[in-house]
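[1] this is the structure alone, sequence omitted:
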């Protein structure tokens, strides 16, 4: 019978040569012939590991530990095998046991074990991070928190309820099991009758918003709403459908329900008007009111009963004969924050009907922040001077045919101090009145002047000239003068389609507001120990510049502008115009 050492020697030779199965056979034969079991199994475990038989390798490594528990090699082999099998806790434990048994004079073995432990810890952390990324955290959230998350998403876009219900089974169960998610019913041309039935079932007849789009025409769908209690309704939109037939078809949409709404949006398909609330309605709780192409014939009663409005929008409404009633509506709603008016004609001197209280000369709107006026002839000049708006943040005027001199004078006398955004589009204005308003706009952050001629050059000159200086800022000027500028908070400037924009003034304006220019100005003032009663406001660098359609801006200055300003747009011609010119 062959000696076990012969088979053992042959096995180690096969192992070094990469013939792992031959090595396993030789080690098994050596073990069968009664050799040193601990040494043979230790080598056979290494061969098993090479061919991927981790269970067999672990079995041999465990036997080695049982036979020689005081030696570290068996523990080290087990640690590597557990590591390879992604059992990191067991691998870490085996490394610790091996380190306890490594003799002090075997530094190389200890270093190898320490390196193995680091690899195990890194692999375990990588697995943990991957598990966190792929974990289904939503399933662990309390239902109340999940419901709140969905509610916040649906506040922005109610149609997301369908998307959320299709993500996974748990989401679907949550969405379908929460009636409040289905409280918004929008009816258009797409199967409105079936939609009413489905939404009624899922919302359990508790609707918070109802919208009838202009594409809606199926009157049979309205019959499905006959017996729906609408006392929970807070938003009602009728966009293009005739209101009177609608109110007649939905009996529960009563005047009391309309009076308790939070938001009312009405867009008439024809010019005749109609009342919205009954004469005996004590109070209207509306906060958001939007009318398009009509005004109610009882606007005076509405004005008397509305005191909670925060937003009013009128578009193409025949208010010429009811303008005093509209002014009374403004006067009765001091909490108004947003006012949007478009395509309105106004009388020169509005008067309330006889027997009604007179309007104040100036209507106080202490929290009004945003005013938008578009496509009007003289509205900005006739309305805004009658308003006291100490909190005005944004004024946007577009397509105003009458010159905005009166409006700019009103702005300069007060509201400009709090203004952060001013936009004038296709609206003529006297340069001197505009620059006077800009001088008072110390908090202005965004300025938009587009499709105007003879205005932008003067505006740029104002913005490029330090306060008290006689000419625009140039390199080499006294740095201290750069500390005080007009509109120091300005960060966004849009002068699109203004043919008089000059590149030299653009460069001077941008340079004046660069951080290095302001730092040099501060250093110069400090070096001269300049004492000031009122320190200058911090000058902000320009963050965006739009000069589309400005032919006088030479292309050679664009690289410098783009290096100095994070966002620059300069499109000379649209593709269609360029193609036509070619």
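    Everything's here; your move. Since we're looking at a predicted model, the values are computed, not measured. Numbering: from 1, shown residues only.
[2] going by C-alpha atoms from here, please, whenever you check contacts or count neighbours.
    Fine.
[3] how near is the residue positioned nearest the centre of the chain to residue 234?
    The chain has residue 156 as the residue nearest its centroid, 10.7 Å off, counting by Cα atoms, centre = their mean. Separation of residue 156 from residue 234 (Cα to Cα, to the nearest Å) stands at 16 Å.
[4] for the stretch 451-582 of the chain, what spans make up the helices?
    Secondary structure of the stretch 451-582 of the chain by DSSP state H, counting those that start in this stretch: the helices cover 456-464, 503-512, 515-527, 558-564, 575-581.
[5] second structure for comparison follows:
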């Protein structure tokens, strides 16, 4: 007898016991059928769920109904039973969602009319319950205030009919404009292909011009010429771009969209966040129209960046807090020397990949508030850090994270940075300097050069610390072929010993009133480090939390 014949034999026995109202024996037969069938059919699971439901074992029945869905996701059986069980268990939202899925799979055939009626009645009952919940009785003004905090009207509109009516009637909730491309995708919605493309845009623009754009704060575009679109949309009295606070532009191929080449008279006076992925930028032109950015992201995949005039763009936006710049690690044309000193007093987070997009020389670039510095495959990383270390305008006293992935730094410059970073909590380092870095982090006591942030005197103060970078708690040394087990163990031990000493490794930083205590290593990552001895991993797991 084949396995299929065997499970069907037990399955038929179970159906016989069900008809005889002997649920326990029916369950025994269904259990044997499931064991033999080995998940080749959803039928025994669906029948066992029915038997569990007869015994009011709802959670067991729901588990089998969900297994039915796993085995046969295109069948309606598991969804219908799950919807009924979820409703009985009080899981209203999940029951409503499962009702919709069951109705989709039942289709329009007349043979399922009774089941469709059952699901429709169940859905109406559940929707009536949601409208009776306490939050639905709140005044519309309070609901609207809550909805505005969520910043996602699309999701909210799917909760219930009442919320959908409120969301659709409130234009202040709709603050984002999303224009997608390439044209093959966008044509389904707007027939827009960008400049020189489809002529069917006129009807869309005529409709868009009638809307109130003053509440639109975010715009995300894929493969669309932003400037051309906004210039066409503006009718002389309505200027969409003037109200935008966030603008992101992306395309699939490098330089698929050029920003700043045309319509440079557009003024982005309220724009605070600007992102360009795989697009080209005319930095000189943008520096005349974008002057209030706090967040800036520029990424080019598999292509070198062209940064002519980039220094002027940075100079025009001194309030930047988080620039992220990534391009292929190839030389790019036109790398001019910085004409005037550049100070980004508010910059706290800097990410660079590929090449340094501006000339860093002593005295011409200052980042006094830098807290997070991330570098990946950055050419010129060592020379950039060298100039920052020498420059009095870029102290590392506030630095809490330093990441240098696949960067040729050299032990001397890394040591110089660490000596100026007493608040460093996260260090990510790969390459040939990792052993030296670990040795530095073991030094105790340590004389560090730290600038007093409360003092106007830029001269660093020679400060004694119990160990280098005493606040360090996260260390990632992954993909380091030369990393040895011994130095890492000594570094972890030294910090544990200092933290457990009678004074907890207390120390004082210039400009601070109280003392600090040394931190142990809380997270250590040594993936793909072949010289880390496997038999020492239990020791690390015992002494390091993560």
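    Ah, there it is. In this text the structure is predicted, and so the values were computed from the model without any measurement.
[6] overlay the chains and give the TM-score.
    Here the TM-score for the pair of chains, by TM-score structural alignment, normalised by the length of structure 2, is 0.60; 381 aligned residues with a Cα RMSD of 4.0 Å.
[7] about what we covered before: can I get the helices of the stretch 451-582 of structure 1 in a markdown table with distance to residue 101 of structure 1 and mean neighbour count?
    Formatted as a markdown table, the helices of the stretch 451-582 of structure 1 follow (distance: least, Cα to Cα, whole Å; neighbours: other Cα atoms under 10 Å):
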| stretch | distance to residue 101 of structure 1 | mean neighbour count |
| --- | --- | --- |
| helix 456-464 | 78 | 22 |
| helix 503-512 | 71 | 22 |
| helix 515-527 | 64 | 16 |
| helix 558-564 | 64 | 14 |
| helix 575-581 | 79 | 9 |
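[8] redo the ones you listed as TSV? Include distance to residue 396 of structure 1.
    As requested, the helices of the stretch 451-582 of structure 1 are exported to TSV (distance: least, Cα to Cα, whole Å):
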stretch	distance to residue 396 of structure 1
helix 456-464	17
helix 503-512	23
helix 515-527	30
helix 558-564	27
helix 575-581	28
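[9] wait, which of those is closest to residue 81 of structure 1?
    Among those, helix 558-564 comes nearest to residue 81 of structure 1, with 57.3 Å by Cα to Cα.
[10] which part of structure 2 matches that closest one?
    Using TM-score structural alignment, the residues of structure 2 aligned to helix 558-564 of structure 1 are 537-543.
[11] residues contacting that stretch, please?
    Applying Cα atoms under 8 Å, 6 or more residues apart in numbering, the contact partners of stretch 537-543 of structure 2 are 489, 492.
[12] where exactly do the strands run in the stretch 351-500 of structure 2?
    For the stretch 351-500 of structure 2, applying DSSP state E, counting those that start in this stretch gives strands covering 365-366, 372-379, 401-405, 426-429, 446-450, 461-465, 474-476.
[13] just name the most buried of these.
    strand 365-366 (a mean of 22; mean count of other Cα atoms under 10 Å).
[14] can you tell me which helices and strands that one packs against?
    strand 342-343 (3 or more Cα pairs under 8 Å, 6 or more residues apart in numbering; DSSP states H and E).
[15] give me the mean deviation of the strand it packs on from structure 1.
    Strand 342-343 of structure 2, aligned to structure 1 and superposed, deviates on average by 0.7 Å (mean Cα distance after the TM-score superposition for structure 1).
[16] packing partners for that strand?
    helix 310-316, strand 365-366.
[17] what range in structure 1 does the first one sit on?
    Using TM-score structural alignment, helix 310-316 of structure 2 lines up with residues 326-332 of structure 1.
[18] residue 152 of structure 1 matches what in structure 2?
    Per TM-score structural alignment, residue 152 of structure 1 is aligned with residue 149.
[19] burial of its match, as a residue count?
    When neighbours are defined as other Cα atoms under 10 Å, residue 149 of structure 2 has 10 of them.
[20] same check, this time on residue 440 of structure 1
    The number of residues packed near residue 440 of structure 1 is 20, by other Cα under 10 Å.
[21] which residue in structure 2 aligns with it?
    Counting by TM-score structural alignment, residue 440 of structure 1 lines up with residue 420 in structure 2.
[22] check contacts around that match.
    395, 396, 397, 448, 449, 450.
[23] across to structure 1, which of those residues hold up?
    On the basis of both residues aligned by TM-score structural alignment, their matches' Cα atoms under 8 Å, what survives of these in structure 1 is 396, 397.
[24] which of the contacts of residue 420 of structure 2 sit farthest apart?
    395 and 448 (12.3 Å).
[25] do you know how far the residue nearest to the centre of structure 1 is from residue 203 of structure 1?
    19 Å.
[26] go on, residue 462 of structure 1?
    Distance, residue 462 of structure 1 to residue 203 of structure 1, by Cα to Cα: 59 Å.
[27] gap between stretch 100-118 of structure 1 and the chain center?
    54 Å (Cα atoms, centre = their mean, to the nearest Å).
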